[in-house]
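Student: can't give you the sequence, but here's the structure:
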């Protein structure tokens, strides 16, 4: 594949200072590109008033953004596999510019939602393809590198809500959208050209052999493993979506105000970055699978806390814990893919699993809004998320236990 051929990159540069420089540029790029995931969350209360709709209707643009983001992740990942990371980033920058400017001129909730689907595709350039690209430049610290690459979306959730809330309050949501549309390509285009360097064919060939050996030991066919990871990713993000998508509106309903909800969201996602980096360090020691089980278990515990406490101080504490507990889950899917599945297909395969996680966020965000409209509170929505978390925990636990069960079965049959 063109994107994995090279002459410029030497094998000695894996885990090198250049690789770490590339990591820094990747994080900056992801932070800017993923603005589309969070701008609509901050704008949700204003959009509900502007277009005179219910909470479920106001959640529709977020769902459309996530649908675009999920579909775009696969497409952008495929482009990265074939043409290097430069192509998807340039396309994403153009789409974000056009999408945010167009959103400022929409006249109905349906127009706004459709434009956000377009924005979501553009934002996808800052997630799955960046994770896939960076994974080729690290071996010993791959989990940590992938966690860094995945942190761009959370850094976007930490920085952008505060910026957007400020300008939305002082200038209005429409001028704020225009400003975002003009800013994004100014950062993304130069970084895209700075990432033109390609990994060597020899490195990819060695990685192919390593993943083949690991896959044989695991005892699962590639598409079976892919399917398990897709369902697990969808389930974990159905659970994850409730606090992330609705915490701003939830705080408004409780009388604490949108500003407090925005601060809590930024705290949650900021600590999510800490969680992602810490999980990368731990996963490089104990493995991505055990780290995935640990993260899923702790996320379930945090969701239960939301059912019993809703004071302002407790929401700060619980949301902080939620960020610390769940931030490391999604990057582990990418690390598992790079450990067991062909590296030449990394962009597409990581894109497929991350598409499932984003679809989980989209569906979970919409269903939480609908549950709120039907019940008049978010209590059942939190319980709904906890049940989906149980599905995720069951799947990832089976995935880790399967090799041991398989070996035991083979020993019984051989005996």
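Tutor: Great, that's in hand. All of these numbers come straight from a predicted model, not from anything done at the bench. Residues are numbered from 1 along each chain as shown.

Student: drop to CA atoms for contacts and neighbour counts, all remaining ones
Tutor: OK.

Student: Give the helix, strand or coil label for residue 107.
Tutor: Put simply, residue 107 is coil when judged by DSSP: H, G, I helix; E, B strand; the rest coil.

Student: distance of it from residue 326?
Tutor: Separation of residue 107 from residue 326 (CA to CA, to the nearest Å) stands at 37 Å.

Student: Those two: which is more packed in?
Tutor: Summary of the neighbour comparison: residue 107 and residue 326, criterion other CA atoms under 10 Å, with residue 326 having more neighbours (29 against 11).

Student: and the comparison structure, right after this:
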């Protein structure tokens, strides 16, 4: 009896897990580890350090508009290879540079473009093209790479910083990311061949999604109410996650914890996020994605409210569990929800247009968090504001269910 051939898309899922681990683990996830040593060397405030992440988000917003259009029109493999080289080179340059203006330029343009092209945008488009019936499951599995980076890449970077300094850590990270992305990009194929059929049957969530087989114009996308509800709602939730991630290590060390203890908090967050993604992989295609995402942001509201009570190590561990559950499910649900609502033909363009919206929200929240600390000496006002904002984000995502938009008005592409 001949062995059943494995669907090639599953090999791409495995590759995307590793790409996420490398790109996210050495980039945004590790940013909090660099905050205090870089601030000490350049005599920068906490708000100024958060501005570095703001510049990064602004850069991704600007470059995603271009990269998203390129993804819809050109093969993904060369885009990923060039982006991986650019990303690695920029990280090495940041480790060698003493010029803050040069650093800002590198972060806002080439580093951001490399990150978008190497993985954060290309991975979701690639997997959405290969999987329709199991899209939620696949995106959840691939996103495990983001969480696994907290268990694998983050401890390594923390060790490198402690032993050799932040500059050497950046240079070595740059070399590693370039090698990993370029190697994995070699197996990438844009779409399945006609004889490659995704196994399984359509799930409940996917069966109710619209099938858009034509390319949407920018006007179609921007006049779609779902674009704004999803973009603003998800953008607020993701901004809260990112700001908490950047602030967690400084918050812990300000309270007397060592860098090793603070790093262990990120590991707990990563373990919880992995477990959440595994759970999501089972249920994602059988429940309404907007409801699941709203529930995820409700956890963020609870986490911020709890941070108002205590900052002891035990409480911070519990908070990391809540944040891990939210971060573990938030991103893949957001990506799947966008793909369901707009189809895959124009997914690169839709994600490219939505990125400036989410990046602007992230910039506001990051700067707000830094300013709150610098002006008050604590994050208390930030926690109160974030708890309320997380509730608003959940309501925005539930709005289409409460006040549904007619499909023919919301999703019909231009002829």
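Tutor: It's in. These numbers come from a predicted model, not from an experiment.

Student: Just tell me what residue 167 of the second structure corresponds to in the first structure.
Tutor: In the first structure, the residue equivalent to residue 167 of the second structure is residue 174, according to TM-score structural alignment.

Student: if I pick the nearest residue to residue 77 of the first structure once chain neighbours are set aside, what's in contact with it?
Tutor: The spatially closest residue to residue 77 of the first structure, leaving aside those adjacent along the chain, is residue 347, at 4.1 Å (CA to CA, 6 or more residues apart in numbering). Under the criterion of CA atoms under 8 Å, 6 or more residues apart in numbering, the contact partners of residue 347 of the first structure comprise 74, 76, 77, 78, 80, 81, 128, 129, 132, 133.

Student: Show me where the stretch 101-250 of the first structure has its helices.
Tutor: Secondary structure of the stretch 101-250 of the first structure (DSSP state H, counting those that start in this stretch): helices at 109-123, 128-135, 142-171, 173-194, 201-218, 222-253.

Student: Output these in CSV; the columns should cover mean neighbour count.
Tutor: As requested, these are exported to CSV (neighbours: other CA atoms under 10 Å):
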stretch, mean neighbour count
helix 109-123, 25
helix 128-135, 28
helix 142-171, 23
helix 173-194, 19
helix 201-218, 16
helix 222-253, 22
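
Student: among those helices, which is nearest residue 19 of the first structure?
Tutor: Proximity to residue 19 of the first structure (CA to CA) singles out helix 128-135 among the helices of the stretch 101-250 of the first structure, at 8.0 Å.

Student: Average offset of that closest one relative to the second structure?
Tutor: For helix 128-135 of the first structure, the mean distance from the matching residues in the second structure following superposition reads 1.1 Å, by mean CA distance after the TM-score superposition for the first structure.

Student: give me the stretch of the second structure that that helix matches.
Tutor: Matched against the second structure by TM-score structural alignment, helix 128-135 of the first structure falls on residues 121-128.

Student: Mind listing residues that contact the matching stretch?
Tutor: For stretch 121-128 of the second structure, contacts defined as CA under 8 Å, 6+ apart pick out 9, 12-13, 16, 64, 68, 71, 76, 80, 116, 135, 138-139, 190-191, 335-336, 339, 344, 347-348, 351-352.
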